[in-house]
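Colleague: sequence and predicted structure are below.
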Amino acid sequence: MKWDPSKYVEFGNHRDRPFHDLVARIQADEPRSVVDLGCGPGNLTATLAARWPAARVLGLDSSQEMLAKAARLAVPGQLEFEQADIADWTPDRDVDVVVTNAALQWVPGHQDMLSGWLQALPPGAWFALQVPGNFTSASHALMRKLAESPTWASRLDGVLRHEGAVGSPADYLEIMLDAGCTADAWETTYQQLLPGKDPVLQWVRGTGLRPVLAALSEEEGLEFEHEYSTLLRQAYPESAHGTLYPFRRIFAVARRNP
């Protein structure tokens, strides 16, 4: 699946807000090493380097397209980026802060991995995650329903992930506590007003719709989008203020006990 960095950073103020809300809960003072799992185009990873200038900050992502964008922000020895699969990553013993923002939903089995990551961190280290909690929202439910329709089922069977792609706040909290951490978990639904024509379609083009477009030809992708956009307009009518798109996110932050 190819990513489009320019499309991903569209609606940047809305997409960035959960990251900043997440990182604000990390109380590390002078970490040695900071890792951003699923760093994307690197713009948010760079804010970690600005917050902890004495740390080595490493952004990891599996997308060549994203890393090509991030490379322009790199500062050797301070802010670096590498291509890697999150599922293959294990923390070094000097990693004091791990951040993963809107990435783990793409990693099957990440809840089991989380337990191992936490136990491998040194005492006092922090792990902060944020994942989408909107798999049951109309934007995602309608996408799945259309993909499962007779027209598209043969080409899109198994392409889209369902509610089981992420855990609940309580799931992440329990994993963190069982791993010997002090932890906090919560959820937030941002009431976002999106501007422009078909803004919810434009939003999901940057993330959730990517697997569908990757599985279809260009012509098929346009046909799917046409049908999908009609459903979205009914579910998210435009008002005089814009189009309201509720955006539920799940957060969890842990600190390894001494």
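Modeller: Received, thanks.

Colleague: drop to CA atoms for contacts and neighbour counts, all remaining ones
Modeller: Noted.

Colleague: ranges for the helices of the chain?
Modeller: Along the chain, counting by DSSP state H, helices occupy 5-8, 12-23, 43-51, 64-70, 110-120, 138-147, 153-156, 169-178, 199-205, 210-215, 218-235.

Colleague: A further structure is provided below for comparison with the first:
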Amino acid sequence: MWDPSQYTRFRDERKRPFFELLSRVDVAAPTHVADLGCGTGDLTRVLAERWPGATVYGVDSSVEMVEEARRRPAPGSLRFEVGELAGWAPPVPLDVLVSNAALHWVPDHAALMARLVAKLSPNAVLAFQVPANFDAPSHRLVDEVKALPRFARVLEPVRRRPVETLETYESLLAGRGMTVDAWETTYLHLLPGEDAVLQWLLGTTLRPVLAALGEAERQAFLEELGPRLRDAYPAHARGTPFLFTRRFVVARRGT
């Protein structure tokens, strides 16, 4: 149930961390680059522009997202594929592997880090960014509504997959011969429009929740959640302030 138009509603806020992540990737002329969780492919095209001599793969598990990515012309070196983020196998080892706000959908990050490192060539760089706001009011309120008797039984299997700490990522990757640069940033977004935080969540966090419900129950869920979010995140004339924390990791593999 990925909706490309809903996801890109807050395009500027979602793409900013990508550029901050990419600014720390110091690779001059890679030959094979991949973007795991490429979505609509906007940012994958940035990779192709930065490294025009590279073959760039955009991979996403959503057929809808990949179809949207393929709608626009792309250079011959840019390829979009449907594939699972952990299971996708590149045809050759990668020199740069990027993932922007996608890996939190994959369970067991200890195993995931091992699988990602195995896709890399010597001296390659793994760079990823994941949300780290799972204790924010927005997510706590989603859990609160999920636990209501009307929804609890159906939504019990829909579990959150919080990400690891920076220290854990450093340990997992250093143990596989990577040199790690890791940091955390909290953004203050001023989201435009009515029910702005709900609209943000509809593009990501609420996707599996609503997918598990029937049409009537989806509407009931949103009617329960909306007022709670409005109380937690009051709107102002300049927008709705929304704090969002993200974790960044850039790791280089040794020879």
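Modeller: Received it, and whenever you're ready, just let me know what you need. What you see is a predicted model, and the numbers here were worked out from it, not measured in a lab.

Colleague: out of the helices of structure 1, nearest to P132 of structure 1?
Modeller: helix 12-23 (9.9 Å; Cα to Cα).

Colleague: that closest one vs structure 2, average distance?
Modeller: Superposed on structure 2, helix 12-23 of structure 1 shows a mean distance to its aligned partners of 0.6 Å (mean Cα distance after the TM-score superposition for structure 1).

Colleague: distance-wise, check the residue nearest to A86 of structure 2 when sequence neighbours are not counted relative to P208 of structure 2.
Modeller: Leaving aside its chain neighbours, A86 of structure 2 sits nearest to L112 (6.3 Å; criterion: Cα to Cα, 6 or more residues apart in numbering). For L112 of structure 2, the distance to P208 of structure 2 equals 21 Å [Cα to Cα, to the nearest Å].

Colleague: just want the most central residue of structure 1.
Modeller: When structure 1 is reduced to its mean C-alpha position, the nearest residue by Cα atoms, centre = their mean turns out to be A102, at 1.1 Å.

Colleague: against E219 of structure 1, how distant is that residue?
Modeller: 29 Å.

Colleague: do the same with E174 of structure 1
Modeller: Relative to E219 of structure 1, E174 of structure 1 is positioned 45 Å away (Cα to Cα).

Colleague: more crowded one of the two?
Modeller: Between E174 of structure 1 and E219, E174 has the larger neighbour count (other Cα atoms under 10 Å), namely 16 against 9.

Colleague: quick check: the gap between that one and Q27 of structure 1.
Modeller: From E174 of structure 1 over to Q27 of structure 1 (counting by Cα to Cα), the distance is 21 Å.

Colleague: kindly report the same for A254 of structure 1.
Modeller: Counting by Cα to Cα, the gap from A254 of structure 1 to Q27 of structure 1 is 10 Å.

Colleague: of those two, give the one with the bigger neighbour count.
Modeller: More neighbours surround A254 than the other of A254 of structure 1 and Q27, with 28 against 11 (other Cα under 10 Å).

Colleague: need the contact list for that one.
Modeller: Taking Cα atoms under 8 Å, 6 or more residues apart in numbering, we find A254 of structure 1 in contact with 126-128, 176, 181-184.

Colleague: okay, and stretch 234-250 of structure 1 goes to which residues in structure 2?
Modeller: Using TM-score structural alignment, stretch 234-250 of structure 1 lines up with residues 231-247 of structure 2.

Colleague: burial count for the residue nearest to A86 of structure 2?
Modeller: Counted with other Cα under 10 Å, residues neighbouring L112 of structure 2 total 17.

Colleague: look up how far V56 of structure 2 lies from it.
Modeller: Separation of L112 of structure 2 from V56 of structure 2 (Cα to Cα): 21 Å.

Colleague: and for the closest residue to I250 of structure 1 other than its chain neighbours, the neighbour number?
Modeller: Counting by Cα to Cα, 6+ apart, E187 is the residue found nearest to I250 of structure 1 once chain neighbours are left out, at 4.5 Å. Using other Cα under 10 Å, E187 of structure 1 is surrounded by 16 other residues.

Colleague: alignment lookup: E187 of structure 1 to structure 2.
Modeller: Using TM-score structural alignment, the equivalent of E187 of structure 1 in structure 2 is E184.

Colleague: rewinding a little: pretty sure the residue nearest to the centre of structure 1 is touching G133, no?
Modeller: No - counting by Cα atoms under 8 Å, A102 of structure 1 does not reach G133; the two are 10.2 Å apart.

Colleague: re earlier: surely the residue nearest to I250 of structure 1 meets R249?
Modeller: Yes - judged on Cα under 8 Å, E187 of structure 1 makes contact with R249 at a distance of 5.6 Å.

Colleague: export the contacts of A254 of structure 1 as JSON lines, with columns for distance to R15 of structure 1 and neighbour count.
Modeller: Compiled in JSON lines, the contacts of A254 of structure 1 are given as follows (distance: Cα to Cα, whole Å; neighbours: other Cα atoms under 10 Å):
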{"residue": "W126", "distance to R15 of structure 1": "23", "neighbour count": "27"}
{"residue": "F127", "distance to R15 of structure 1": "20", "neighbour count": "26"}
{"residue": "A128", "distance to R15 of structure 1": "17", "neighbour count": "23"}
{"residue": "M176", "distance to R15 of structure 1": "25", "neighbour count": "25"}
{"residue": "C181", "distance to R15 of structure 1": "28", "neighbour count": "24"}
{"residue": "T182", "distance to R15 of structure 1": "27", "neighbour count": "16"}
{"residue": "A183", "distance to R15 of structure 1": "24", "neighbour count": "20"}
{"residue": "D184", "distance to R15 of structure 1": "22", "neighbour count": "19"}
